[in-house]
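Chemist: got a sequence here, can you build the structure:
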Amino acid sequence: MATPRTRDAILSAYFGSMAASIWKLLPSIDVEASRQNYTFMDMDVFNDLIRQNPERAQAIYWREMTLRIHLACCASLLRHADWLDTLLLAIEHENFFGTLAACRGLLESAADTFYSLGAVPKTLAPNLALIRARIKEKPTDTIFLSKELEDALIHFSHGRKLRRNEAAEPVHAAKQMREYLDSLKRGGVSDVHDYYSELCSIAHPSAETVSHHVHQRQDLVGFQRHSHFQRSASRCP
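Modeler: The predicted model follows:
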């Protein structure tokens, strides 16, 4: 099979017929996101307000929560766009290592997003009427917040490898990549671990990174100059 040459053809070959049209939306999202600024109330001020005026505090809480969701979704899309651009450049230059490294980065980005943000719609949907009522500051004698949603968004934006003795909430600690990949597997990507292992075998020094350059025929061993790019094209979904 010939290597696809145009970006539309590459995206369709790797990710399906819808990929090219979706990819074309990313630049406009980038432009609009760059114009968006977010402001959030200081936590001490919020804690005082929720005691004094719970209806007003909850309206602010849920407005800010929707802003945080918007921020996370835009950041996720822009991160995906960067990895897609990297992947396309590697393919266009028929760079075997670069293609698989970009596939790995894109897969990790997708797994992180799915782990952290995948449950957001399921949290919002059953509570939509209640959230709207809180935003409209309708009288209530109950406090409705979502620690689960807060933690998911915090983990997405602040999850990292913590330094030894670093003081941080547990939700700030990044998970092992296997846990992020497990979430994709539960979501229906059954062979994600095998695929990721194959990508890592090229991204890390290994026998495969040597055999890419060296070939053996019977008792003769030598270097091969031809590209293994066709091989890499079959590894990215």
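Chemist: going by C-alpha atoms from here, please, whenever you check contacts or count neighbours.
Modeler: OK.
Chemist: helices along this protein, start to end?
Modeler: Assigned by DSSP state H, the chain shows helices spanning 7-15, 19-23, 26-34, 43-52, 54-92, 96-117, 120-124, 128-135, 147-158, 177-186, 192-203, 207-211, 229-233.
Chemist: second chain to compare with the first, below:
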Amino acid sequence: MTTIRDLFTKAGEIYPPIIQSLLNDSYGVKYTFDEIEDFKKSAPLDRNLIYWSEILYRAHWAATTNLVRHDRWFNGCIQHSLNSPNYIMFCSALRGLLESVTDTYHSLAAIPLTLAESCDYIDPALQRKVTEKLGTSEELENALIHFQFAKKHNKKSTAPLSHHALQATKYIIEMDEPSLQLQNLYTELCQVVHPAYESTSWLIKSESNRYWIQPPHDIAFIRDICERYSTAIERLQINSANISIFIYKTINEFQLPTLHNKAANEINMSTSPLQSKIDTAFKSRRGINLKD
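Modeler: Have a look, this model is predicted:
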């Protein structure tokens, strides 16, 4: 009997309940965004508070919507493999998951560390303290806006660059590495999903010059692609979930309790190099002894 671990590695067992606990702590959080004219009329300390609060709102929004999108695509993979095997629909769902995760990686992978490195701006802003550091972060703004608003535009569009989605392959190349073969996986999935040769060739059996159409044995083809790309499938799950986890955990470090995610605090990420970098950034910018 084929199991979740057979197709989606150990990550397929570990992450779904973690994702649900994170989402349960995130649903219903309210975000408030000022109109630009109202923002301009605000006092400097209020503008600083509004600006950085809205950055944290967008980061929380991105972390949550990423997990919802991930959960829906992954559920599609489960439904069309283990529950009701359908090779074409499985390839469609896995392709959607791949595109989703690589989009998340492009826009959000740097958000947790960048937030931590900006704490010397964010801390006084949230406390409405008078400070010389009334800074902004174009890097955070563009990344978060790109994740939330980017889409395809026609050639005459005057939308800002951050609103323009890249081709899916560019996101994939950015996250790919030799051990993953994400581009190869994407090519295979597209050829099955699109009306190409591979969308029907898996149904054909042959012997010498004789050919016949066999009853679909979907699960065998699903297992084959999952086995050949097990490292990629595992990494997709890890990267997607961990990016949101780190965003939540970083937001939890700031004095904006309406955004705090208790479930994220219960996840131990201490062995991750990124967690070490985040901790160091907070301590160094908050003037905390790094030996503490």
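Chemist: about what we covered before: and the helices of structure 1, which is most packed in?
Modeler: helix 96-117 (a mean of 22; mean count of other CA atoms under 10 Å).
Chemist: tell me the gap between that helix and the middle of its chain.
Modeler: Computed by CA atoms, centre = their mean, to the nearest Å, the chain-centroid distance of helix 96-117 of structure 1 equals 7 Å.
Chemist: distance check, residue 96 of structure 2 against residue 106 of structure 2.
Modeler: Distance from residue 96 of structure 2 to residue 106 of structure 2, counting by CA to CA, to the nearest Å: 16 Å.
Chemist: got a list of what the counterpart of residue 84 of structure 1 in structure 2 touches?
Modeler: Taking TM-score structural alignment for the superposition, residue 84 of structure 1 sits opposite residue 74 in structure 2. By CA atoms under 8 Å, 6 or more residues apart in numbering, the contact list for residue 74 of structure 2 reads 93-94, 97.
Chemist: just residue 179 of structure 2 next, same as before
Modeler: By CA under 8 Å, 6+ apart, the contact list for residue 179 of structure 2 reads 231-232.
Chemist: so residue 171 of structure 2 is in contact with residue 107, correct?
Modeler: No - applying CA atoms under 8 Å, one finds residue 171 of structure 2 not in contact with residue 107, separated by 9.3 Å.
Chemist: mind checking how far the most centrally placed residue in structure 2 is from residue 70 of structure 2?
Modeler: The centre of structure 2 sits closest to residue 104, judged by CA atoms, centre = their mean, with a distance of 3.5 Å. As judged by CA to CA, residue 104 of structure 2 and residue 70 of structure 2 stand 10 Å apart.
Chemist: overlap of the contact sets of these two?
Modeler: By CA under 8 Å, 6+ apart, residue 104 of structure 2 and residue 70 have these common neighbours: residue 240.
Chemist: mind listing what the equivalent of residue 162 of structure 2 over in structure 1 touches?
Modeler: Aligned by TM-score structural alignment, residue 162 of structure 2 pairs with residue 171 of structure 1. By CA under 8 Å, 6+ apart, the residues touching residue 171 of structure 1 are 151, 154-155, 159.
Chemist: let's see 10 Å
Modeler: 150-156, 158-160 (CA atoms under 10 Å, 6 or more residues apart in numbering).
Chemist: ok, of those, which one's closest to residue 8 of structure 1?
Modeler: Nearest to residue 8 of structure 1 among the contacts of residue 171 of structure 1: residue 156, at 30.0 Å, using CA to CA.
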